[in-house]
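Trainee: The following block contains a protein sequence and its predicted model.
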Amino acid sequence: MSSKIKFGTDGWRGIIADDFTFPNVRKVTRAIATYLETAYTKNRPVLIAYDTRFLADQFAQTAAQVLADLGWTVKITDRDCPTPVIAYNARHLNSAGALMFTASHNPAPYCGIKYIPDYAGPATPEITDTIVANIESASDELPGNNPSGSISIFDPKPDYLQFIYTLLDVEKIKSANLKVKYDALYSTSRGYLDEVLLHSGVQLESFHDWRDVLFGGGMPEPKGEELIELVEAVIRDQADLGLATDGDSDRFGIVDEQGTVLSPNYCAVSFSKSFN
């Protein structure tokens, strides 16, 4: 099975119960652990998070057990978690990096695992090449019953939201009296983006803000046909803005007051120009 395990920029993805299996997760986790031993000391925790996909939480727990068996202190999130949140905490908590179980905007049958280093950005090709090189010799065996490390549950949200609020002019947003529609697309952003919006005083209506491992039969990707309901709501209620995220909340979709879906690239360029 190791021949199927190939890392890209965002780690390894596969189809659940085909190549993305519990034995392969154990194998990849041990390959990551071998890299960690060359880059960090074991007094730094390894963080683990996961998205809303089928079995993602169980894959995450399996990885935690493997790492604890190898002597690492593991902190696993108390619920599914946005990728930017676990990335922030990887740096904030002075960790040895984080494992994120997600297939991002891919269809429901997929899951994935990415390694996020302690600097909170994507792993470099040098890091992923090292991990891939470790896979062939890594074991897929079950961990033992007497781990030398430990596993604990933590809530990554409070520190992350506190950081986010330092970047926002909350009072100015409140003064705008915005009417916003938010489509969570059954993703990890529920309980995060909506909480920030409510804290900022917007009039909010939310859609699909619960876990559905099949993503309502659609794709967890905030664009095109996946945002029809959001567009209709913005136009119907004359809202100022529509917002949506992908499965692990590191991609966004924006609908303007006329119901036009704006691409992330367009928004980023326009935002950049406004400061030049």
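Mentor: Everything's here; your move.

Trainee: okay, CA-based contacts and neighbour counts for the rest of this
Mentor: Fine.

Trainee: Scan this protein for its longest strand.
Mentor: The residue-count maximum for a strand in the chain (DSSP state E) belongs to strand 110-116.

Trainee: Can you give me the buried ones in the helix or strand that comes right after that one?
Mentor: Beyond strand 110-116 in the direction of the C-terminus, DSSP states H and E gives the next helix or strand as helix 125-135. Within helix 125-135, the residues that qualify as buried are 127, 128, 131, 132, 134, 135, counting by 16 or more other C-alpha atoms under 10 Å.

Trainee: ranges for the helices of the stretch 1-150 of the chain?
Mentor: 22-39, 56-69, 83-92, 125-135 (DSSP state H, counting those that start in this stretch).

Trainee: what angle separates the last one from strand 110-116?
Mentor: For helix 125-135 and strand 110-116, the angle between their directions (axes from the mean of the first three to the mean of the last three C-alpha atoms, to 10 degrees) works out to 120 degrees.

Trainee: And the helices of the stretch 1-150 of the chain: which comes nearest residue 236?
Mentor: helix 83-92 (31.8 Å; C-alpha to C-alpha).

Trainee: also this one, for the comparison:
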Amino acid sequence: MQWKQNLNHWLHHLPENDPLKIELENYQSDDKLMEDCFYKELEFGTGGMRGIMGPGTNRINLYTVRKAAYGLSQYIKDQGQEAMARGVAISYDTRHLSKEFALEVAKTVGAEGIQVYVFDKYRPTPLLSFAVRHLNTYAGVMITASHNPPEYNGLKMYGEDGAQLPPDAADVIIDYMNEVKTELLIEVAEVKQLEKDRLLTYIGKNEDIAYIHSLDSIKLNDSANNKDLSIVFTALHGTATETVQEAFLAFGFTKVKYVYEQCGPDPNFTTVKSPNPEEADAFTLAIQYGKGNNADIILATDPDADRLGVAVKDEKGEYVLLTGNQIGSIIIHYLLEQKLEAGTLPKNGVVMKTIVTTELARAITGTYGLETMDTLTGFKFIAEKIQEFEQTQDHTFLFGFEESYGFLIDGFVRDKDAVQAAVFIAEAAAYYKAQGKSLFDVLNDLFEEFGYYIEETHSITLEGKDGAEQIERIMESFWSNPPLHIGGIQVVEIEDYMTSIATELPSGMKSPIDLPKANVLKYKLEDDSWICIRPSGTEPKIKFYFGVKGKTAEIARNKLRKLKKLLLQGVHV
């Protein structure tokens, strides 16, 4: 078996005192675990890779990190001396071994004569994206596993525009990685030698200051109202606290309480089940703070601060979590309303969203005569469009978001930015509070005007080799037997992103989908409901996205409940 050969190769070549070798020797009797560690190479997607930490080719460890860094270094060398001199910016989050992995990237890339810039301390992902652009580096690397459990880590790679690498660049890096016969023998430089050769530079406060100054571009109102807004903030043991503190001060927010237990780094995320601001459990402590301080709004970022969760008071005074779709819709409403009033709303303005994000966005922008464009899931595709707009001048980027709590207001960052989103949604809350409204009131006003849009994501986790095969079988079943009716409601269009063809039903008329190929299926129903199915690119999950619209909240909720039940009852795992 190939996995056993790989295991023996690692056991033979790892140094005797290497913790990974000791771990392998302790678990050799567990064939299933060893097979999962070695049966394949850890997959490198278009943005990077993520996985459980541990020994093996299918795990995140210093050797697989070196292999990815080596691929990046060869890609940069292909671009010539200028690219090598511009170099790579590197940041990391608060997870186990994140700093160590960041230095391994620097040692591997630096060994090839490429300049490297490493943050002097953990930083949010958006700060890395910003630094790539601000320092004019040729690439960037962020060591993070976002909101995954503590046993995970990973890395994301960025191009010179500050966006995650596009597929073409990633393919070149993958080709170079595949040429590596063994990741265990990749040569790296020593940190002290890189420092001596001036190939390693540490960066810090200057980048933070420049980033905070850039936030001025997203202010729509002066800070007069901001001092009256009561905020509770939690970084969920991640990277955001210091940057968010500076951002709030710059915007004039002074009534801010920080969840003390969660604002410092903790790689075990001990106070939460999951450091994910999409989940209610992550807000438990913050809501206690909110009740104790009568907070108007509660904000939470994930460990690398690219996602933002928001809780506000409902009509009963109880804190409720807004969905990513709802947060994005409120931001669009406030953004367009204020720009129109100020006379700064461009006629060619465009809002970007992914194909699994709420259609309420399109309804709101439509009232302003503006366009909403869809991209595939993944913020790199939104960033690509921003770059395209800058070159063609055909459109002006106004806002980009995705249902999974990722938002971007201004393109000085080219990835999801929870810091931008935090101060912007807080400014909106302060503005509406001065009018006697909460964000919950604003959301209900939008529903009353446009209809009750409700969306939900259902994920099925299927880990390991067997899980990956199950996910493949589920996708194949939908390709071979697509539903034509769901609960008596006609499917009017099937969008197959693998073939890039949309098929209208029942006519059978086909039209091209002008987006990159992806392992995604989407079904549109005649009652404005929709379903999208895709395997996660970063987690061992298959995801089912549902969207409905109703005249009332009750009608919409009933439609969603029925749609989910009817579709998922046919999914066998």
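Mentor: The structure has been received and is ready for your questions. Since the model is a prediction, treat every value here as computed from it, not as a measurement.

Trainee: Superpose the two chains and report the TM-score.
Mentor: Here the TM-score for the pair of chains, by TM-score structural alignment, normalised by the length of structure 1, is 0.92; 276 aligned residues with a C-alpha RMSD of 2.1 Å.

Trainee: Residue 247 of structure 1 is nearest to which of the helices of the stretch 1-150 of structure 1?
Mentor: Going by C-alpha to C-alpha, the one of these nearest residue 247 of structure 1 is helix 83-92, 9.4 Å.

Trainee: what range in structure 2 matches that closest one?
Mentor: In the comparison with structure 2, helix 83-92 of structure 1 aligns to the range 125-134 (TM-score structural alignment).

Trainee: Check the mean deviation of that stretch from structure 1.
Mentor: Comparing stretch 125-134 of structure 2 with its match in structure 1 after superposition yields a mean distance of 0.8 Å (mean C-alpha distance after the TM-score superposition for structure 1).

Trainee: List of residues touching that stretch?
Mentor: 88-93, 137-142, 158, 160-163, 207-208, 211, 304-306, 412-419 (C-alpha atoms under 8 Å, 6 or more residues apart in numbering).

Trainee: Give me the aligned partner of residue 118 of structure 1 over in structure 2.
Mentor: Checking TM-score structural alignment: residue 118 of structure 1 goes with residue 160.

Trainee: Quick check: buried residues in stretch 468-480 of structure 2?
Mentor: Applying 16+ other C-alpha under 10 Å to stretch 468-480 of structure 2 flags 468, 470, 471, 474, 475 as buried.

Trainee: check which helix or strand covers the second one.
Mentor: Looking back up the chat, that one is residue 470 of structure 2. Judged by DSSP H and E, residue 470 of structure 2 forms part of helix 464-480.

Trainee: The helix or strand following that helix aligns to what range in structure 1?
Mentor: Moving toward the C-terminus from helix 464-480 of structure 2, the next helix or strand (DSSP H and E) is strand 485-486. Under the alignment (TM-score structural alignment), strand 485-486 of structure 2 falls on nothing in structure 1.

Trainee: what's the next helix or strand after strand 485-486 of structure 2 packed up against?
Mentor: Moving toward the C-terminus from strand 485-486 of structure 2, the next helix or strand (DSSP H and E) is strand 489-496. Helices and strands touching strand 489-496 of structure 2, by 3 or more C-alpha pairs under 8 Å, 6 or more residues apart in numbering; DSSP states H and E, are strand 501-504, strand 521-525.

Trainee: Please identify which of these is closest to residue 219 of structure 2.
Mentor: Closest among those, using C-alpha to C-alpha: strand 521-525, at 36.8 Å.

Trainee: neighbouring contacts of the closest one?
Mentor: Taking C-alpha under 8 Å, 6+ apart as the rule, strand 521-525 of structure 2 contacts 489-498, 530-534.

Trainee: and it with helix 464-480, angle?
Mentor: 40 degrees.
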